[in-house]
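**Q** Pasted the sequence and its predicted model underneath.
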Amino acid sequence: MNGRALIVGGGIAGLAAARGLLDRGWEVEVRERHAGPPDIGGALGMWPPALEALDRLGLGDAVRATGSVPTAARLADPAGRTLVRLDRRAPAARLVARSALLEILAGALPAGTVRWNTPVTPEEAAAGAGGFDVVVGADGLNGAVRRGAFPAAPASRGLGTVAYRGAVPGHVATFTETWGSGRLFGVTPMDGRAANWYAAVRADLAPDRGADPVVLLRRLYGGWHAGVARVLDALPGTAVDRRTLYDLPAPASYVRGRHVLIGDAAHAMAPNLGRGACESLVDAAALARALGEAPAVARGLARYDRERRRPAARLVRASRAMSGLATATRLTGLRDGTLRTVGALLG
């Protein structure tokens, strides 16, 4: 079947859902409060499920033509000693600049599909804003659709961590994540010209939102191994994004009437497994297929909910557990020793 869909949110989930529904013959309007694709920078891991979803949207080859695949991946301690090599058996993710992915997604839509600078209030979202057959909430964990149409949905939960991220000039070939006490630091390839970096810190170690992030990061990670030091030395003059991290427990359903949640609006998760953007793309492709193949909207939305809610909820729980382990402050010696043993067994 086909119909008219309003998508609230012009980020990864919303743009991908628009492409999928247009391919299925739907009329689509996307409303986004920002003036253009919201871009907070950095690189995103496109795991095989994300690339398969992009293939279904006809965009897989375009995404594969950008970014890079790490030549190696490892988990290390602050001295640079390898705890676990992560690339021995796991399928490699392609690291793609967020801005490049958004450009591909936005460029795949006909002109006028996205109405930029057009916020939607929770009241408008709940009302459906103009007789649409489906209203898709793709506007994040505190978005208008979730607040307006899902009043009983669980509130977001703090992870107890603050994240910093950005990019510095210079290419790296390997993916390295370093775990210390109450903090971690990651460095990944991005686009051949810049290296992506990210840090997560227990909130009590970075309490001052107004602090100079470069000074703070140098204090928190000073003395760590050379790979981290090179990034810290390159930080002055680059943009640093700071945000407090939250996730979302699963609601009873991603669907309420003609309203449906996708992406972070449905299952915002800790970034520690690198699956947030991936799952947004999987959501978008699954929603488009379900609505395109079902004989009625209600049947299509129910199919989407069955396919996506439980797998995404498992990833939310796993990502939260990994966040706690990676930024633990107690028994870190035991943690690292266990990881070395696991790494040796896997090697």
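**A** Good, I have the coordinates.
**Q** For the rest of this, base every contact and every neighbour count on C-alpha atoms.
**A** OK.
**Q** check contacts around Leu245.
**A** Leu245 makes contacts with Gly158, Leu159, Gly160, Thr161, Val162, Ala163, Ala270, as judged by C-alpha atoms under 8 Å, 6 or more residues apart in numbering.
**Q** out of the residues you listed, which are inside strands?
**A** Restricting the contacts of Leu245 to those inside strands, with DSSP state E as the criterion, leaves Gly158, Leu159, Gly160, Thr161, Val162, Ala163.
**Q** Adding neighbour count and distance to Arg317, write the residues you listed out as TSV.
**A** Written out in TSV, the entries for those read as follows (neighbours: other C-alpha atoms under 10 Å; distance: C-alpha to C-alpha, whole Å):
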residue	neighbour count	distance to Arg317
Gly158	14	13
Leu159	18	11
Gly160	16	15
Thr161	23	16
Val162	22	18
Ala163	20	19
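**Q** one step back: would you point out the most distant pair within the contacts of Leu245?
**A** Across the contacts of Leu245, the longest distance by C-alpha to C-alpha is 12.1 Å; it joins Gly158 and Ala163.
**Q** Need the residues touching each of those two.
**A** Common contacts of Gly158 and Ala163, defined by C-alpha under 8 Å, 6+ apart, comprise Thr244, Leu245.
**Q** coming back round to it: and the contacts of Leu245 as JSON lines, adding distance to Arg183?
**A** As requested, those are arranged in JSON lines below (distance: C-alpha to C-alpha, whole Å):
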{"residue": "Gly158", "distance to Arg183": "16"}
{"residue": "Leu159", "distance to Arg183": "13"}
{"residue": "Gly160", "distance to Arg183": "11"}
{"residue": "Thr161", "distance to Arg183": "9"}
{"residue": "Val162", "distance to Arg183": "9"}
{"residue": "Ala163", "distance to Arg183": "10"}
{"residue": "Ala270", "distance to Arg183": "14"}
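**Q** Second structure follows, compare the two:
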Amino acid sequence: MRDFLEDESSSASMENDSSRSFEIQQSLDSDEEQHFDGIVRSSASSTTPNGRSLGTDLASHNNLLRIGVGILLLSCFLYVVVDSLGQRHVETALLQFLGWVQQHPYEGALAVTTCYIVATIFFVPGSLLTLGAGFALGSAFDNPAMGVLIATCAVFVGASLGSIGSFLLGRYLFRDCVYRLAESYPLFQAIDRALERNGLKIMVLLRLSPLIPYNALDYMSGITSIPLRDYTIALVALLPGALMLSFFGASASSLADSTTSTNTTVKIITIVSGLVFGGGGVYTASHYSKLELDRILQARSPNDFTEILDSVDSLDSVEVFLPSADDRRHDDS
């Protein structure tokens, strides 16, 4: 009996010691948190030489940067729209630029890449630039295939870098504006939910079957959960369109350079055949990509736990039943 009491006493003292140690550790953790909070508050409340807080200055600079870049983007966009309805200075400059590319193909390819980056960020459609690059570079080489290859590479690199730039701007600089832009595309909400589960596949399908315009998709992708890595890999799906448009431009250039009727007839047959097969391939890929994308967006599987969670408005509505202490005692007995 005495041994039993001694064991009980020792176990009680051990419990008291452990509880006291736990309280001491909690006190130390609390002191560390208070110390860290104090450092953060003191850093945030530290003042600059003009008497303003550091946090206020940073927020002010960020707002000014957003306003400045937003005004620049909007001004360029409005200028392109107004100019296309009037004097067409942009179109004239583009034709002059393509003439220079034709005379300097390698430097021109780098210039096409740079122009495509700017055009993508500023919402300028790049289809005409791709056709023009194919036309200019296709006539700059004796072998039109070389011109098509260089034009495709230049356009793809420029479009990819421009899309990544738009993605980063939408994610970090213009997040609020992009949210308002996404509201005009009701389908985007379903796409956003699908991106959470399979971002890379969905983004590839969107590139092959553009349910949302490319430029808008670049910015709106920034407010989704897709990682930058998956978004960048999915840009490979831009290659078919770039190749097809470059081939169209080079084909027009090849016809313009024909000297005899025989050469013209042969080139027309070759070009038409290439356009039919190439266009058919792109259309087929786009069609089946759209079907697959629709299937994913409309899928409702009762066995998919993710879909079940999406249908629950709040976790509070989920009831979990666990056995009570009385039930456990009853089972033990």
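**A** Cool, got the structure. This is a predicted model, so every value here is computed, not measured.
**Q** Can you calculate the TM-score here?
**A** Taking TM-score structural alignment, normalised by the length of the second structure as the basis, the two superposed chains have a TM-score of 0.27; 147 aligned residues with a C-alpha RMSD of 6.5 Å.
**Q** quick one on the thing from earlier: which one of the ones in strands among the contacts of Leu245 of the first structure is nearest to Ala73 of the first structure?
**A** Using C-alpha to C-alpha, the shortest approach to Ala73 of the first structure within those belongs to Ala163, at 20.9 Å.
**Q** Contact partners for the closest one?
**A** Going by C-alpha under 8 Å, 6+ apart, Ala163 of the first structure touches Tyr198, Ala199, Ala200, Val201, Asp241, Arg242, Arg243, Thr244, Leu245.
**Q** And those, which of them are buried?
**A** Tyr198, Ala199, Ala200, Val201, Arg242, Thr244, Leu245 (16 or more other C-alpha atoms under 10 Å).
**Q** hang on, the earlier thing: mind listing which of the contacts of Ala163 of the first structure are in helices?
**A** Counting by DSSP state H, none of the members of the contacts of Ala163 of the first structure fall within helices.
**Q** and the next element down the chain from the longest helix along the first structure?
**A** Longest helix in the first structure, counting residues (DSSP H): helix 297-326. The helix or strand immediately downstream of helix 297-326 of the first structure is helix 332-346, counting by DSSP states H and E.
**Q** Report all helices and strands that that following helix contacts.
**A** Judged by 3 or more C-alpha pairs under 8 Å, 6 or more residues apart in numbering; DSSP states H and E, the packing partners of helix 332-346 of the first structure are strand 82-85.
**Q** Could I get the buried residue list for the helix or strand hosting Cys153 of the second structure?
**A** With secondary structure defined by DSSP H and E, Cys153 of the second structure is part of helix 144-172. When burial is assessed from 16+ other C-alpha under 10 Å, helix 144-172 of the second structure yields the following buried residues: 144-171.
**Q** which strands and helices sit next to it?
**A** Packed against helix 144-172 of the second structure by the contact rule (3+ C-alpha pairs under 8 Å, 6+ apart) you find helix 105-121, helix 127-140, helix 214-221, helix 239-256.
**Q** could I get the ones you listed as TSV with mean neighbour count and distance to Ile24 of the second structure?
**A** Converted to TSV, those look like this (neighbours: other C-alpha atoms under 10 Å; distance: least, C-alpha to C-alpha, whole Å):
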stretch	mean neighbour count	distance to Ile24 of the second structure
helix 105-121	21	57
helix 127-140	26	69
helix 214-221	23	49
helix 239-256	22	63
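**Q** how about those, which one is nearest Leu54 of the second structure?
**A** With C-alpha to C-alpha as the measure, helix 214-221 is the member of these nearest Leu54 of the second structure (30.3 Å).
**Q** Now tell me what touches the closest one from outside.
**A** Looking at helix 214-221 of the second structure with C-alpha under 8 Å, 6+ apart, the contacting residues turn out to be 120-121, 123, 125, 163-164, 166-171, 178-179, 181-182, 207.
**Q** hmm, 7 Å instead?
**A** The list of residues contacting helix 214-221 of the second structure from outside it, by C-alpha atoms under 7 Å, 6 or more residues apart in numbering, reads Thr120, Phe123, Ser163, Ser166, Phe167, Gly170, Val178, Ala182.
**Q** next one: stretch 85-101 of the second structure
**A** With C-alpha under 7 Å, 6+ apart, stretch 85-101 of the second structure has contacts from Asp83, Gly108, Gly132, Ala133, Ala136.
**Q** tell me which element Leu6 of the first structure is part of?
**A** Applying DSSP H and E as the criterion places Leu6 of the first structure in strand 4-8.
**Q** tell me what that strand is packed against?
**A** Contact analysis of strand 4-8 of the first structure by 3 or more C-alpha pairs under 7 Å, 6 or more residues apart in numbering; DSSP states H and E lists strand 27-31, strand 134-137 as its packing neighbours.
**Q** Just say which of those strands is most tucked in.
**A** Mean neighbour count, computed with mean count of other C-alpha atoms under 10 Å, is highest for strand 134-137 among those, reaching a mean of 26.
**Q** on contacts alone, who are the packing partners of that strand?
**A** With contacts defined as 3+ C-alpha pairs under 7 Å, 6+ apart, the secondary structure elements packing on strand 134-137 of the first structure are strand 4-8, strand 259-261.
**Q** you'd agree Ala76 of the first structure is up against Leu83?
**A** Yes: counting by C-alpha atoms under 7 Å, Leu83 is a contact partner of Ala76 of the first structure at 5.0 Å.
**Q** what's the spacing between Leu293 of the second structure and Val282 of the second structure?
**A** Summarising the geometry, the distance separating Leu293 of the second structure from Val282 of the second structure, computed by C-alpha to C-alpha, to the nearest Å, is 16 Å.
**Q** With neighbour numbers in mind, choose between those two.
**A** Here Leu293 of the second structure and Val282 are set side by side on neighbour count (other C-alpha atoms under 10 Å), and the busier one is Leu293, at 22 against 16.
**Q** So the more buried one sits against Val204, correct?
**A** No: taking contacts as C-alpha under 7 Å, Leu293 of the second structure lies outside contact range of Val204: 9.9 Å.
**Q** circling back: output the contacts of stretch 85-101 of the second structure in JSON lines; the columns should cover distance to His35 of the second structure.
**A** What follows is these, written out as JSON lines (distance: C-alpha to C-alpha, whole Å):
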{"residue": "Asp83", "distance to His35 of the second structure": "60"}
{"residue": "Gly108", "distance to His35 of the second structure": "60"}
{"residue": "Gly132", "distance to His35 of the second structure": "63"}
{"residue": "Ala133", "distance to His35 of the second structure": "62"}
{"residue": "Ala136", "distance to His35 of the second structure": "66"}
